[in-house]
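Peer 1: What would the 3D arrangement of this be:
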Amino acid sequence: MLHSIKSPKHLLLFGMAILLGLSLMFTPFFKAEASVSWGQEVVEVAKRSIGTKFKWGGSSPKTGFDSSGYTHYVFKTSAAKIQLPKTSKDQYKQGKAVKKDQLKQGDLVFFNTNDKDVSFVGIYDGKGNFLAATSKGVKYQSLDTKYWKDRYVGAKRVLKE
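Peer 2: Here you go, the predicted model:
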């Protein structure tokens, strides 16, 4: 009688071992995971400074940013490690021109806010908005507002594709 009680337990353990073995046999050892794009990485780094105050000539989250100081800082400190020039006018000379309807996350968007030439830059987030250091600090802006539409100059892709 004692022997008949042990058998079902041994059978159960044996069955569980076989199921575990089969499940391991059909389970891949490496999971496929989606990789983060350079643009996503840059936007994530850019988001960390939302709320940072504006400072003319500023290029640090501790002291504040102006628009080109912000983009310079984000690209330099992100995994992309891209060293952009210090001014928006010089940043506009970098990269490959991108049409507005072909913008991707991490593209630089440029504006004329001084009625002369390129004077403002932001980082496109991929959803019709961009992050920028405005006079009210680092925040999201919409490309669709009249103010930015009227001042839009173009966009550049400086990230690897």
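
Peer 1: When you work out contacts or count neighbours from here on, use the C-alpha atoms and nothing else.
Peer 2: OK.

Peer 1: hey, where'd the strands end up in the chain?
Peer 2: All strands of the chain, identified by DSSP state E, fall at 59-60, 64-65, 96-98, 108-111, 120-124, 129-134, 137-142, 152-157.

Peer 1: Of all those, which one is nearest Lys47?
Peer 2: Ranking the strands of the chain by proximity to Lys47 (Cα to Cα) places strand 129-134 first, at 7.6 Å.

Peer 1: And that closest one, what does it pack against?
Peer 2: Applying 3 or more Cα pairs under 8 Å, 6 or more residues apart in numbering; DSSP states H and E, we find strand 129-134 packed against helix 67-77, strand 120-124, strand 137-142.

Peer 1: Run a quick neighbour tally on the residue nearest to Lys89 when sequence neighbours are not counted.
Peer 2: Nearest residue to Lys89, sequence neighbours excluded (Cα to Cα, 6 or more residues apart in numbering): Val118, at 5.2 Å. Val118 has 21 neighbours, counted by other Cα atoms under 10 Å.

Peer 1: Would you do the same for the sequence below? I want to compare the two.
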Amino acid sequence: MRTAPARRTARGALVALLTGAGLVLTPLAAQAAAPDTAAVAAAPAAASTAKAQIAVDTALAQLGDPYVWAAAGPNSFDCSGLTQYAYKAAGISLPHSSKTQSTMGTYVAKSDLKPGDLVFFYSPVSHVGIYIGNGQMVNAPTAGSVVKITNINSMPSYNTARRLA
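Peer 2: Model (predicted):
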């Protein structure tokens, strides 16, 4: 069942309020709805900056929303549309292109990833997700799927990562 726009807005305000209070939310109901997130063993780690935390929390609030090519929210997303939407909530403007997003911010080694970092896949870059800690990212993977949590090591062709906030 889809939530009404007013209810989603209230949910977003609650996420922002709790985030501001230093609480990290774990969307268990959304994870339970997506079968391949069952491997998620730990709650997402806290981000190192407030803007990165807002982006992470905003992306996690979209779990279960359908993948739609070229969509950038609020009820459906493609991969770069999700990252664009999440970072817009944090006050950071991104283009709607994973390849272009991969040139923004600063380079981050895979071993130094922090929640909120953008992680990119394939060469040339054609997929992006938001790292949430514990080797996991939130992403809108492909047609017929939904926004979900994925282990970055289960993805083929890791390319690079960038830090925006």
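
Peer 1: Next, the TM-score between them, please.
Peer 2: Put the two chains on top of each other and the TM-score (TM-score structural alignment, normalised by the length of structure 1) is 0.69; 118 aligned residues with a Cα RMSD of 1.7 Å.

Peer 1: Just name the most buried of the helices and strands packed on strand 129-134 of structure 1.
Peer 2: strand 120-124 (a mean of 28; mean count of other Cα atoms under 10 Å).

Peer 1: That strand corresponds to what range in structure 2?
Peer 2: Aligning strand 120-124 of structure 1 against structure 2 (TM-score structural alignment) gives residues 127-131.

Peer 1: For that stretch, give me the average deviation versus structure 1.
Peer 2: Here the mean offset of stretch 127-131 of structure 2 against structure 1 after fitting is 0.2 Å, by mean Cα distance after the TM-score superposition for structure 1.

Peer 1: Tell me which residues touch whatever residue of structure 1 lines up with Leu118 of structure 2, please.
Peer 2: Correspondence of Leu118 of structure 2 to structure 1, assessed by TM-score structural alignment: Leu108. By Cα atoms under 8 Å, 6 or more residues apart in numbering, the contact list for Leu108 of structure 1 reads 121-124, 155-158.

Peer 1: Just name the closest of those to Asp66 of structure 1, please.
Peer 2: Nearest to Asp66 of structure 1 among these is Val121, at 9.3 Å by Cα to Cα.

Peer 1: Kindly reformat the contacts of Leu108 of structure 1 as a markdown table and extend each row with distance to Ser68 of structure 1.
Peer 2: As requested, the contacts of Leu108 of structure 1 are exported to a markdown table (distance: Cα to Cα, whole Å):
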| residue | distance to Ser68 of structure 1 |
| --- | --- |
| Val121 | 6 |
| Gly122 | 8 |
| Ile123 | 10 |
| Tyr124 | 14 |
| Ala155 | 14 |
| Lys156 | 14 |
| Arg157 | 15 |
| Val158 | 14 |
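
Peer 1: closest to Lys104 of structure 1 among those residues?
Peer 2: Closest approach to Lys104 of structure 1 among the contacts of Leu108 of structure 1 (Cα to Cα): Tyr124, at 6.9 Å.

Peer 1: Thank you, goodbye.
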